[in-house]
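J.: Predicted model, plus sequence, below.
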Amino acid sequence: MILSDKFIEEVQILDGVDLNSYEKIINFAISYIVKHDTQTTLAEVLEIDENEADRYFRLALKLVSYFGKFKFGDRQFRQNVEFLKFKEDRKALFLQKLEANSTQLHKRLSFIESDGMPYYKNLEWRYDIQIASRGYEEEFKPRIFMKFDLEYDNSRECGKIEQVFLETDYANLKNLQQEISYLVSQLESARQQKIKKLGQML
């Protein structure tokens, strides 16, 4: 799978920072994935505004996570690197950091890589109610309609968007809500919480 134009455009923002800050941003993202290091924030490291630092962090996390899933130096890895439009010194530094941490990155990110695991966006919903009448003999059943986009972010389907339409009733939706609430409640350990947070940010 080759990098999408959208992915390339988003991470290109990192190419605009100075080399010293760029190195710190990449190091921070790698450390977060490999060591789950959250003792300091990127804003503290760079001494910049939190919103700006968070933007850089998310982009670096996306970049490192994408390439970290590949075996360093294999054909697909090299093909994707060629599509990055970074300056040569930044590209070389990025590859150096990836190579030094390739084993740990691949191990940590292997649980994320799968055939699915997309995230949703552009959610729209509608609640339909049938107005009762004397001639209406069927059971009253309100319906819920939802439409949203699934965007895939794994190496095989990065950038792929699938539009989904769902129709259900209140009872099934309530049951789904309870099931999700139960599953979320099981994520109690510190490690599971960090994995959950990382998955949400990718």
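T.: Received it, and whenever you're ready, just let me know what you need. Bear in mind that the values here come from a model prediction, so they are computed numbers and not experimental data.
J.: Could you use CA atoms for every contact and neighbour count after this?
T.: OK.
J.: need the contact list for residue 54.
T.: 42, 43 (Cα atoms under 8 Å, 6 or more residues apart in numbering).
J.: biggest helix in this structure, by residue count?
T.: Counting by DSSP state H, the longest helix found in the chain is helix 50-68.
J.: What separation do you get for residue 195 and residue 5?
T.: Distance from residue 195 to residue 5, counting by Cα to Cα, to the nearest Å: 28 Å.
J.: Next up, a structure to set beside the first:
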Amino acid sequence: MLLSVSTHHKKHLNVLSSQPKSVVADFCKLTSQFLNSGPNKKRYTSAAEKLAVSVDVIENCIYGLVHLVHLASKQKISDHDFEDSALALGFTEEQVSVISQFYQSIKGDVEKLDDSVLNEPHYHDLQWRFEVQLSSRSLLEQVTPLVLMELSLKSPNTNNSNLNIKRHLFQTDPTNLLHLTNELDRALNESRSRYSRKVQNIISNIQ
């Protein structure tokens, strides 16, 4: 069974298939680093200068390889079918040998990543209320505002919709709540970044 790669990613892989075997090996290393620790702009810039292309071309080639190995892992195709798929995409036998070795080296990690992503709980609901601590044994005159929150998370792959919702109760003060809000804002802004949008596009195309 050959992999069905979208036209969008075929275009990126076609750029890579026109490169020598040594360059393909370098891209496999960059892709492995990307999967382990995210993008490395400095190395992408260096690679772009060596090949006389834009950084976008380097990134797109890496995303194309990510899409290819992720799709192969998801469909659990044989090594032979993976190699035939790469040949059908225009890679030479020497290039396929490099890409196949790369895929074998990371296949287990990609499968674990797929399982962890699919099984992660997601936000379902949040309820909160203010509380005020007026005094304690050590401090008779104090007013300490507190926020009590109940966060509900929903886990996938459960038939009973009531059983896959877990509620977490926690309490915090305004200072920690402000810090939490800032961290969530930072994460939200990161999810809107160019890099995150490209990763989301890869995942949506795979699914």
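T.: Great, that's in hand. Predicted, not measured: the structure shown is a model, and the values here were computed from it.
J.: tm score of chain vs chain?
T.: The TM-score (TM-score structural alignment, normalised by the length of structure 1) is 0.48; 131 aligned residues with a Cα RMSD of 3.9 Å.
J.: returning to what we had before: more neighbours: which of residue 195 and residue 5 of structure 1?
T.: Between residue 195 of structure 1 and residue 5, counted using other Cα atoms under 10 Å, the more crowded position is residue 195 (17 against 11).
J.: Now name the helix or strand holding that one.
T.: helix 190-201 (DSSP states H and E).
J.: Show me what counts as buried in the helix or strand containing residue 91 of structure 1.
T.: Using DSSP H and E, the element containing residue 91 of structure 1 is helix 88-100. Judged by neighbour count using 16 or more other Cα atoms under 10 Å, the buried positions of helix 88-100 of structure 1 are 90, 91, 94, 95, 97, 98.
J.: Thought residue 68 was touching the last one, still the case?
T.: Yes: the pair residue 98 of structure 1 and residue 68 qualifies as a contact (Cα atoms under 8 Å) at a distance of 7.0 Å.
J.: tell me which residues in the helix ranked longest in structure 2 are buried?
T.: Ranked by residue count under DSSP H, the longest helix found in structure 2 is helix 93-118. For helix 93-118 of structure 2, burial by neighbour count (16+ other Cα under 10 Å) applies to 95, 96, 97, 98, 99, 100, 102, 103, 107, 110, 111.
J.: Farthest-apart pair in the residues you listed, please.
T.: Farthest apart among the buried residues of helix 93-118 of structure 2 by Cα to Cα are 95 and 111. That separation is 23.3 Å.
J.: how deep is residue 55 of structure 2 tucked in, by neighbour count?
T.: Residue 55 of structure 2: 18 neighbours (other Cα under 10 Å).
J.: how much space between it and residue 44 of structure 2?
T.: 6 Å.
J.: cool, residue 152 of structure 2 as well?
T.: In terms of Cα to Cα, residue 152 of structure 2 sits 40 Å off from residue 44 of structure 2.
J.: coming back round to it: which secondary structure elements does the helix holding residue 195 of structure 1 contact?
T.: Contacting helix 190-201 of structure 1 under the criterion 3 or more Cα pairs under 8 Å, 6 or more residues apart in numbering; DSSP states H and E is no other helix or strand.
J.: just the angle between that helix and helix 50-68, please?
T.: Inter-element angle recorded for helix 190-201 of structure 1 and helix 50-68: 90 degrees (by axes from the mean of the first three to the mean of the last three Cα atoms, to 10 degrees).
J.: sorry, back to before: which strands and helices lie in contact with the longest helix of structure 2?
T.: Using 3+ Cα pairs under 8 Å, 6+ apart: helix 93-118 of structure 2 touches helix 21-37, helix 55-75, helix 79-88.
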